[in-house]
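Peer 1: Fold the following for me, if possible:
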Amino acid sequence: MQLPESILLVDDDEAFRDVLGRALERRDFTVHKASDRHSALTLAGQHTPGLGIIDLCIGDESGLQVIEALASRYPDMRLVVLTGFASITTAVEAIKLGARHYLTKPAAVDAILDALYRDKGNADIDASRQPMSVKRLEWEHIQKTLADHDGNISAAARALGMHRRTLQRKLQKRPARH
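Peer 2: So this is what the prediction gives:
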């Protein structure tokens, strides 16, 4: 299989985007960097990259919308979601929308490339039998409610019975591991 030479990298964190971009360029990829949905779709239209690394939270925008748009326009493009705010809900939705894999930050460049080129899942992954913590369950519930309301924080806050600013504070915190 010939490896695509072009990668679309979408992340609103400029420092992270630049560091990952340089690491990919050292591996002989041409990297097209975008910081928002509009520039990502524009660059994809101009360059038609074979690979895409999409951050889940791009400022106030959802990377899931970028995944959906790219997967529908470029069905052969291999897409991976990279996020510091992983949840079961967003992982499932990302895969349904066209991502091949879903990785949490920090992720090594080799792990990202492996996910981009891997066509099958890994049945040998350790399936933990330990139940999730209450904090993690809350995080998952918030993410599901937010997804159910198309990322609208005000509507999700109303559905959860909490103030919008409270929900925004909870979303800024990193989720509990277990």
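
Peer 1: hey, let's count contacts and neighbours off CA atoms from now on
Peer 2: Noted.

Peer 1: And the contacts of stretch 29-45?
Peer 2: With Cα atoms under 8 Å, 6 or more residues apart in numbering as the contact definition, stretch 29-45 has outside contacts at 4-14, 17, 21, 24-25, 58-59, 61, 63, 65-66, 69-70.

Peer 1: Could you do stretch 109-118 as well?
Peer 2: L20, A23, L24, L51, R78, L79, V80, R100, H101, L103.

Peer 1: Put together TSV for those, with distance to Q168, secondary structure and neighbour count on each row.
Peer 2: Formatted as TSV, these follow (distance: Cα to Cα, whole Å; DSSP: H, G, I helix; E, B strand; the rest coil; neighbours: other Cα atoms under 10 Å):
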residue	distance to Q168	secondary structure	neighbour count
L20	28	helix	18
A23	33	helix	16
L24	33	helix	19
L51	32	strand	24
R78	32	strand	24
L79	28	strand	27
V80	26	strand	27
R100	29	coil	20
H101	27	strand	24
L103	23	strand	19
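
Peer 1: Please provide the structure for the following sequence as well, for comparison with the first:
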Amino acid sequence: MVDLSSEIADLPDKSLLVMDDDAPLRTRLGRALEQRGFEPTLVGSVQEALAAVKAHPPAYAVLDMRLEDGTGLKVVEAVRDARPDAKVIMLTGYGNIATAVAAVKAGAVDYLSKPADADDVARALLARKDESPPPPENPMSADRVRWEHIQRVYELCGHNVSETARRLNMHRRTLQRILAKRAPR
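Peer 2: Here you go, the predicted structure:
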């Protein structure tokens, strides 16, 4: 683990917007980034984030991709409009190529899967414009990524097993077995 505190201490503006509808994750990530030297503002919805951006445009932002009241892409655009030099990182538990491309086109500099480690987030925020951050120390396993995707589709289908199985092109009983198990590490 590399100590990023000195690099963060040298920043002229340490303002950071953290937007996530998962309150425990938002609080934990906010505290961890604050301990590293950032000055976070924590919000739980797109509307709160837009108001925070309007009141004080942050130098950095860590935004969830999907929230109940909208998408993080709307906030990326607001941050970019208010402060073109801001660095924005998108977080999502349901990563796929299409949403990564949309986030980058909207102005995000990086795209990380949840649960993202605070050091990975800080590294991504501090990465130089022409260099990409190093790969995460402990990325999610392929089984965990698959499980996260299945959970997301299941949630989007209103916890309807038959509809989820149809959309995933999977037998219903196979899906039921997967849903009955604990999340892989």
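
Peer 1: just to revisit the earlier point, just the buried ones among the contacts of stretch 29-45 of the first structure, please.
Peer 2: 6-12, 17, 21, 24, 58, 63, 66, 69-70 (16 or more other Cα atoms under 10 Å).

Peer 1: Can you tell me what D36 of the first structure aligns to in the second structure?
Peer 2: The equivalent of D36 of the first structure in the second structure is S45 (alignment by TM-score structural alignment).

Peer 1: correction: E68 of the first structure
Peer 2: E68 of the first structure maps onto E77 in the second structure, by TM-score structural alignment.

Peer 1: do V80 of the first structure as well
Peer 2: The criterion is TM-score structural alignment: under it, V80 of the first structure has I89 as its aligned partner in the second structure.

Peer 1: ok, that match touching G107?
Peer 2: No: taking contacts as Cα atoms under 8 Å, I89 of the second structure lies outside contact range of G107: 9.1 Å.

Peer 1: The residue nearest in space to the middle of the second structure and L168 of the second structure: what is the separation?
Peer 2: Residue closest to the average C-alpha location in the second structure (Cα atoms, centre = their mean): L91, at 1.1 Å. Distance from L91 of the second structure to L168 of the second structure, counting by Cα to Cα, to the nearest Å: 23 Å.

Peer 1: Ok, D69 of the second structure next?
Peer 2: 25 Å.

Peer 1: Looking at the two, which is more packed in?
Peer 2: L168 (15 against 11; other Cα atoms under 10 Å).

Peer 1: Using the three-state scheme, assign H32 of the first structure.
Peer 2: Following DSSP: H, G, I helix; E, B strand; the rest coil, H32 of the first structure is assigned to strand.

Peer 1: That one - how many residues pack around it?
Peer 2: Neighbour count of H32 of the first structure, defined by other Cα under 10 Å: 18.

Peer 1: Likewise for H149 of the second structure?
Peer 2: Residues within reach of H149 of the second structure, counting by other Cα under 10 Å, total 17.

Peer 1: got it, and E131 of the second structure?
Peer 2: A count of nearby residues for E131 of the second structure, using other Cα under 10 Å, gives 8.

Peer 1: That one sits in which helix or strand?
Peer 2: Using DSSP states H and E, E131 of the second structure sits in no helix or strand.

Peer 1: quick revisit: verify the stated contact: the match of E68 of the first structure with K105.
Peer 2: No: using Cα under 8 Å, E77 of the second structure is not in contact with K105, being 9.8 Å away.

Peer 1: And the two? Which one has more around it.
Peer 2: E77 (19 against 13).

Peer 1: Assign a three-state SS to the more buried one, would you?
Peer 2: Three-state call for E77 of the second structure (three-state DSSP): helix.

Peer 1: Chain neighbours aside, what residue packs nearest to it?
Peer 2: In space, and not counting its chain neighbours, E77 of the second structure is closest to A106: 6.1 Å by Cα to Cα, 6 or more residues apart in numbering.

Peer 1: List the contacts of the one you found.
Peer 2: L73, V76, E77.

Peer 1: Of these, which ones are shared with the first structure?
Peer 2: Counting by both residues aligned by TM-score structural alignment, their matches' Cα atoms under 8 Å, the first structure reproduces these contacts from the contacts of A106 of the second structure: L73, V76, E77.

Peer 1: so where do the strands sit in the first structure?
Peer 2: 6-10, 30-34, 51-55, 57-58, 61-62, 78-83, 101-104 (DSSP state E).

Peer 1: follow-up on the earlier one: mind putting the contacts of A106 of the second structure in JSON lines, distance to D120 of the second structure included?
Peer 2: What follows is the contacts of A106 of the second structure, written out as JSON lines (distance: Cα to Cα, whole Å):
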{"residue": "L73", "distance to D120 of the second structure": "21"}
{"residue": "V76", "distance to D120 of the second structure": "19"}
{"residue": "E77", "distance to D120 of the second structure": "23"}
